[in-house]
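sequence unknown, structure follows:
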């Protein structure tokens, strides 16, 4: 009877472990690593410490977008952190999590044990991909929650000045801040997918771990070069920048939608390539270091083709120039000045005036008469004029403009001193920052409609 009972069990086909069980197992493995635990603690605490420290200092990170408003509103802190995270923190996080999720098995030589336990390379890939994505989302949520709560508690939920000088109510600012971080998830997913691809294709090589950070750094360098707008938009890293358009009126939706769509396409393709390489790899080799030829032909080459195809598709939409011309600069500077002039008028308790009454305009040149008034550079000069009701003479102010290749600019007041010559203005309630002394702006690089 014993033989009769045990024989069917011995001959029963082995079942693959479910994706849910594999996912839990891989998630526990990731969270048990000391470096992942350190990252979780850092992402949930470091932003709060940073904002608390900055709030106690007299100087502000004015060279960072929205940095000059960190003492004025708590909604500036999450945006300052988002700018830093898109350049450095998020690429590093994706490298340490997604870039090592497969390579760690190669270093430890545990692939055969894992295959015996799970019995399905496809489910192993899905479990590892989902667990790494979960950890990355936890890290990003920590950055958002920590920076937002600390900003509100330390500074307060107050109005935020947009990139064209218009005032955002606390509720509107909150919605746009959350949307900006949500849009940043798309390029984060693209870098995570590149990390998965590198971890699969390069095996135990440390380059697989560094690949997302290296790719992100390379894209940052390229974005600072005078490249065509179509090529700039075709890079997935542009979505880390395109959220700037959320803080203008009207919202610059075109770059944001293009950047998000491109990033998601990169994420899907890189993940698909990683899956293709993983299910076809040789798991019997205990010292597998990846196949250099396959990594190039099935990993790198399709991404290069995607970049070229995306550039060709976007060229009719975005154009092949820099996207920065005289008309755009003049219109942006005049609009920002009008909004900020009204803010200064309110500070000084002067009679209220509307943008329509001001009729502000700007005349901008670049490098004098020897250089065409287009393209990025720190040699732009604008003379802004405006009119006040009941005053015949027009007012004028001078600004030195520094525009980077991404369309972001800093306007530095150069007189008259009563308007933009000093950092502070004397108000009935005391000295306050002068909104016209120096301000940030953003030029949409897509052709004007």
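Perfect, I can see it now. Note that the structure is predicted; figures quoted are calculated from it, not measured.

can we go C-alpha only for contacts and neighbour counts from here?
Fine.

in a strand, that's where residue 412 is, yeah?
Yes - counting by DSSP: H, G, I helix; E, B strand; the rest coil, residue 412 is part of a strand.

structure B:
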């Protein structure tokens, strides 16, 4: 009876709850100087960057929404988001999630931690939750700081959407928040990969570098002329698909697919890391990663996931090939031109006109008509036609298009000079940027043209 009571008390005393372990791991992370530096940088640097760029005469027009940083403060957080998805978020997940387990190997503290907690399962959960908390804090800092910097430096003006339509400040604020929320999914996928690398490679720096290597590889794949099913099957596409929130109607199909794929990657990578961690022999003081077992336990399941996802998307979505077809490009260019023409009309103080009255249309070809009008390339050419009420002559304008593999394009005006030939237009209150001179657009990769007739 007495022996049983002592054993029960020992087991109760030795048990450490997940919440207590989580707080301990969170304090360990935040106490590191590099984590403190990253938190400070994420909460301060974006505001200073956006405010400084917004006051310069030269804007980053090659970046999505960069050309509107003088016009509204809501462009700043979107420019920051584009940079963060390419560079900042992969590096942040590498530093946090990619090192959360490997640091114990380098310091040789696993035995002490296991004696204190007495449960590898609770250790894994506590470390994963602590790293996730820090990553969310860093993402919130990037989003909040860039938004505050943009709004304070430029103001709370309407934002021109990706198809030329005007978003009210409240609508723009909601879309900016949703865009940042959407990139949490691919960030979690990279965090799961970081946890997997940290567990699999031990004290090796490969675990720390794994998310930073996987992210550029996925970005490179998005730049290649791959089939749309392969493009959507990679979690990196969700870093680009938020563009669809800024069209009317919103292009939600690719975005939702990208979010689901990213979350599946996050769950699978974390589950594989959990399995490797539980199977580890902590009594081996010379442990230096899982070696060959990591290849079969981690790499093969992720490769199988890519193959399965490509198959499912190819069967479920209607688009084939690159997803960039002539009718889609023509419809997108005509829609953007009509919206921006109205904006230019308002700038010049001319009588208002609606899209229905303009009846804008576009005729596009690729390679001067010598090749099929489909796929990415910088050799697209579009002639936009429109009609003004009461006018007997149909207006026309020429645009040269550079269409990227992910569907985003830049339309560069090529005349007539009165419409899109100059960067500035003369308005009653002074010179202003000409919205028709150059504009960004987006071709939705998995939509089909509307039925004719």
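Nice, I can see it. Keep in mind the model is a prediction, meaning the values are calculated, not measured.

TM-score for this pair?
For these two chains in superposition, a TM-score of 0.97 is obtained (TM-score structural alignment, normalised by the length of structure 1); 445 aligned residues with a Cα RMSD of 1.4 Å.

quick one: the spatially most central residue of structure 1 from residue 30 of structure 1, how far?
Most central in structure 1 under Cα atoms, centre = their mean is residue 240, positioned 2.2 Å from the mean C-alpha point. According to Cα to Cα, to the nearest Å, residue 240 of structure 1 and residue 30 of structure 1 sit 26 Å apart.

now do residue 91 of structure 1
Distance from residue 91 of structure 1 to residue 30 of structure 1, by Cα to Cα: 18 Å.

ok, those two, which is more surrounded?
residue 91 (25 against 20; other Cα atoms under 10 Å).

could you point out the helix or strand that follows the helix or strand that contains the more buried one?
Residue 91 of structure 1 belongs to helix 90-97 when assigned by DSSP states H and E. Remark: after helix 90-97 of structure 1, the chain's next helix or strand is helix 103-108, criterion DSSP H and E.

mean deviation of the helix ranked longest in structure 1 from structure 2?
When structure 1 is parsed with DSSP state H, its longest helix is helix 121-154. Comparing helix 121-154 of structure 1 with its match in structure 2 after superposition yields a mean distance of 0.4 Å (mean Cα distance after the TM-score superposition for structure 1).

return the set of buried residues in that helix.
121, 123-125, 127-133, 135-136, 139-152, 154 (16 or more other Cα atoms under 10 Å).

please apply the same query to stretch 4-19 of structure 2.
Buried residues in stretch 4-19 of structure 2 (16+ other Cα under 10 Å): residue 18.

what does residue 328 of structure 1 correspond to in structure 2?
Structural alignment (TM-score structural alignment) places residue 328 of structure 1 against residue 328 in structure 2.

also residue 274 of structure 1?
Counting by TM-score structural alignment, residue 274 of structure 1 corresponds to residue 273 in structure 2.

so that match lies in a helix, does it not?
Yes - Residue 273 of structure 2: assigned to a helix according to three-state DSSP.

do you know how far the alignment partner in structure 1 of residue 99 of structure 2 is from residue 290 of structure 1?
Superposed on structure 1 with TM-score structural alignment, residue 99 of structure 2 falls opposite residue 100. Separation of residue 100 of structure 1 from residue 290 of structure 1 (Cα to Cα): 14 Å.

out of the two, which sits in the busier spot?
residue 100 (26 against 22).

so who does that one touch?
195, 196, 199, 208, 209 (Cα atoms under 8 Å, 6 or more residues apart in numbering).

now, among those residues, which is nearest to residue 323 of structure 1?
residue 195 (31.8 Å; Cα to Cα).

can I assume the closest one sits in a helix?
Yes - counting by three-state DSSP, residue 195 of structure 1 is part of a helix.

excluding residues flanking it in the chain, which one is nearest it?
residue 99 (4.0 Å; Cα to Cα, 6 or more residues apart in numbering).

residue contacts, that neighbour?
With Cα under 8 Å, 6+ apart, residue 99 of structure 1 has these contacts: 192, 194, 195, 196, 197, 198, 199, 208, 209, 210, 211, 212.

how about those in a markdown table, adding neighbour count?
Output for these, formatted as a markdown table (neighbours: other Cα atoms under 10 Å):
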| residue | neighbour count |
| --- | --- |
| 192 | 30 |
| 194 | 32 |
| 195 | 32 |
| 196 | 35 |
| 197 | 31 |
| 198 | 31 |
| 199 | 30 |
| 208 | 26 |
| 209 | 28 |
| 210 | 20 |
| 211 | 25 |
| 212 | 30 |
